[in-house]
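Chemist: following is a predicted model, sequence given first.
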Amino acid sequence: MKKLFGTDGVRGVANVYPMTAEMAMQIGRAAAYTFKNSKRRHRIVIGKDTRLSGYMLESALVAGICSMGVDVLLVGPLPTPGIANITSSMRADAGVVISASHNPFEDNGIKFFSRDGFKLPDEKELMMEELIFSKQIDSLRPTAKEVGKAYRIDDAAGRYTVFLKSTFPKDLDLSGLKIVLDCANGAAYKVAPAVFEELGAEVIAIGVKPNGTNINAGCGSLHPEVMSEQVKLHGADLGIALDGDADRVIFVDEYGNEVNGDKIMAICALDMMKNGTLKQDTLVATVMSNMGLDIAMKKAGGHIVKTQVGDRYVVEEMVKGGYNLGGEQSGHMIFLDHNTTGDGVLSALQVLAIMQRRQKRLSELAMVMESLPQVLVNVRLAQKSDIMQVPEVANLVRSVESKLGDEGRVLIRYSGTEPLLRIMLEGSDEGEIRGWADEIASTVAGALGGEARG
């Protein structure tokens, strides 16, 4: 069992264990030791989003890494996928992202990329935890010229912008499109507007004035209703909303209707199948994806492989199976032909390319998939336990599953980033499944002393 790392790095309230400066320094030391594999000079990239606590954690990580004789390349605020890209393109030994993604500003996190731009496997994270808690590297302290040095990479945003534009077909541009772009006051507040404008779009940018405390606050992919109103107000062709670290994206069409990750995966997968570019005609998604996605892929003659929740698990399955498209309902999309992790701006460019080449509006493209009603209820719990060992919960879940039959499903899982139990029901009657979801949540809260939230 891991003590620090969750499904997406270490995460928590900044300046509260484990997201303290002291722990960040220890994580930096462990990372430097883990990624050193020869006597040559080693380098680790560090980037962050726009949270106030990023300064504190960045300084602590730099101190820890340099104290182990490894150099640091600082890129400042940059989307998570941009840090993955810079890490691999500069042939650095690892990349570090200081971000809590879609969480509120008071939270923060630390996650890693290996030198090839992929997130670390569980074994590497366990190795780092062992180094920290065993204190076996406490006595390893290089001196004199062996101490590491920190450098600032001033053109990192420009490099990433050039890379993103290179993923868009050279025979197309975005002229004639009016786009509302919500950057969530996060890491993409400079890069994303520049990319779409340089490709010819008219961009109405919102969420581009970060102040350290307004990241994800009533904006971005968590609040698509904001860009929806702006799309209708400005008569835009579509809206694109990123989250705080810009590794996920949610759309709204020209009418302001939300187009989530499942529908975007369907649009892209079916287009790639027609072009013969979807490897093995297979899409990788998670267990949270709507059954409508399965139906759309099967109808087109394609296949779908499911993983547990977390984009890292989607990527691992893609690499293992030789697939090149995967993602999550939440808007993480991985185009493995272009990048090694979820990339909101890159994903948006692929959708825009389909729109421009086929001369169709997003509302038309989204018709390739019909979503089944899906209800999600969260229960905040103090600690995790095997929920199906609680008799009243287990009996109720089995009863609901029996009533749903083959027309729906119940999925209960713990969040990997928050102290929440997530209860998801899918079926043909939304009112019915909402009632059952609320009943299960109330039963869990009553049995384990939690708090149910819609």
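Modeler: Received, thanks.
Chemist: drop to CA atoms for contacts and neighbour counts, all remaining ones
Modeler: Will do.
Chemist: in the stretch 351-454 of the chain, which spans are strands?
Modeler: 374-380, 409-414, 420-426, 451-453 (DSSP state E, counting those that start in this stretch).
Chemist: let's bring in a second model and compare:
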Amino acid sequence: MGLFGTDGVRGRANAGNMTAEMALRLGAAAGRYFRREGAGQAAHRVVIGKDTRLSGYMLENALTAGLTSTGMNVLLLGPVPTPAVGLLARSMRADLGVMISASHNPADDNGIKFFGPDGFKLSDEAEAEIERMVTDGVRLADAPNIGRAKRIDDGRGRYVEYAKTTIPPGMSLEGLKVVIDCANGAAYRAAPDVLSELGATVFAVGVSPNGRNINDDCGSTHTDTCAQAVVAHGADVGISLDGDADRVMILDAEGRVADGDQLMALFAHRWAAEGRLKGATLVATVMSNLGLERYLASADITLLRTKVGDRHVVEAMRAGGFNLGGEQSGHIVMTDHATTGDGLIAGLQFLAEMVRTGKPAADLMHSFTPVPQRLENVRYADGITPLDAPAVRRAITQAETQLNGTGRLLIRASGTEPLIRVMAECEDDGLLNRVVDDVADAVRGAA
């Protein structure tokens, strides 16, 4: 069936795998998978959060129906960041956490992400078993054991209070002028509250969700909006989140952007100097820039690469006992603070470094010079497998031959959208553009 991608189940709302019917079946399967036999009825607990998409109402109700049908009691958090679901699943002793969001995707998409009772995203094995149960069907609860559902009013407040504890005790952000772009998404209330309560002067944009404008020319994938606000308000720094607030981009006073690689470089170097970077290792994906790897090596820090997806990063971090990882796209995972990428908490760590050092954002957000990198996304039609086409395979082989050890070529299918991602790195800009164009054109021809 292929329900799960790199980050849960995702697709266009009310179509394919993202219908109310499928959400109901997923809820029932996940509820049965996580229901602890022998526990009292009141102990079966699920927390559900969502972002601000219109389709979230439909999916929330369908998931609730599926979960309660297997005897799970559902606690509805309303709009909260994805990392808040991981936090609250663990702190509220839930069997399961569910986040309804398609992250940085357009408003017409939606998705469903699952968290286990430990607050971490599910393993491949758990997702495969839930997928099997969706196909085969599940045993429903007897009538007296059907679950209940209720709204939880203080879920966002619990997350706000926790986020404030992640910077050094007693530290104030007073004197900092901060633009926060919430992408009209899940953090539209939580993020400005955290920053203002810590003392910053806050200019908030992307905080007027209407169900249709999430990630629409705002947020971490459209940083021009944040950049314009930073310059207009004379702010010291900009923090740009995505729709579910698990990604972040940082902007300096002139609106220049630092991606996840630069943030990880800053944090890794600082933590290593303080002796708190476990294993002297940063975990990142195959997409992270070669310049990051070289910078870390110069500081005797190992870069451990994984497949794309913050879930894979976290799995490698847990397996190796490491506490810092992330993605170039802005997922920053700090397992000392959170179980998944948390854009707001990563932003707070950057602000704390500004306060600690007294340096402006521009001096902190460019630790290394990136190797020229180009990423081309090629959309393809459902049912097509362009990477299997002989012409595409030939183009990839020719590109690798041309690079001949002078750079990197990475070709992969997106786990969340029907896209082939063609990425290359090379010091020679002409060669870089040539190999990416050749492979992308071949993919288009096969798509």
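Modeler: Ah, there it is. Everything numeric here is computed off the predicted structure, so don't read it as measured data.
Chemist: which of the strands of the stretch 351-454 of structure 1 sits most buried?
Modeler: By mean neighbour count, with neighbours taken as mean count of other CA atoms under 10 Å, strand 420-426 ranks first of the strands of the stretch 351-454 of structure 1 at a mean of 23.
Chemist: got the contact list for that one?
Modeler: Strand 420-426 of structure 1 is contacted from outside by 290, 372-381, 408-415, 433-434, 437, 440-441, using CA atoms under 8 Å, 6 or more residues apart in numbering.
Chemist: tell me which of the strands of the stretch 351-454 of structure 1 lies nearest to residue 112 of structure 1.
Modeler: strand 409-414 (22.2 Å; CA to CA).
Chemist: helices and strands around the closest one, which ones?
Modeler: Strand 409-414 of structure 1 is packed against helix 391-404, strand 420-426, with contacts defined by 3 or more CA pairs under 8 Å, 6 or more residues apart in numbering; DSSP states H and E.
Chemist: show me the one of those that comes nearest residue 6 of structure 1.
Modeler: Going by CA to CA, the one of those nearest residue 6 of structure 1 is strand 420-426, 13.0 Å.
Chemist: secondary structure element for residue 61 of structure 1, which one?
Modeler: helix 54-66 (DSSP states H and E).
Chemist: would you tell me what the next helix or strand after that helix is?
Modeler: From helix 54-66 of structure 1, the next helix or strand downstream (DSSP H and E) is strand 71-77.
Chemist: any idea which of the helices and strands packed on strand 409-414 of structure 1 gets closest to residue 116 of structure 1?
Modeler: Comparing those by CA to CA, strand 420-426 comes nearest, at 32.4 Å.
Chemist: can you put the strands of the stretch 351-454 of structure 1 in JSON lines and add distance to residue 262 of structure 1?
Modeler: JSON lines is the format used below for the strands of the stretch 351-454 of structure 1 (distance: least, CA to CA, whole Å):
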{"stretch": "strand 374-380", "distance to residue 262 of structure 1": "12"}
{"stretch": "strand 409-414", "distance to residue 262 of structure 1": "17"}
{"stretch": "strand 420-426", "distance to residue 262 of structure 1": "14"}
{"stretch": "strand 451-453", "distance to residue 262 of structure 1": "24"}
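Chemist: right, so of those, which gets closest to residue 19 of structure 1?
Modeler: strand 420-426 (18.7 Å).
Chemist: and the angle for the closest one with strand 409-414?
Modeler: Counting by axes from the mean of the first three to the mean of the last three CA atoms, to 10 degrees, strand 420-426 of structure 1 lies at 170 degrees to strand 409-414.
Chemist: tell me the angle strand 420-426 of structure 1 makes with strand 374-380.
Modeler: Using the same axes, to 10 degrees: strand 420-426 of structure 1 against strand 374-380 is 160 degrees.
Chemist: and the closest residue to residue 378 of structure 1 other than its chain neighbours, how close does it get to residue 309 of structure 1?
Modeler: Nearest residue to residue 378 of structure 1, sequence neighbours excluded (CA to CA, 6 or more residues apart in numbering): residue 422, at 4.6 Å. The gap separating residue 422 of structure 1 from residue 309 of structure 1 is 11 Å, by CA to CA, to the nearest Å.
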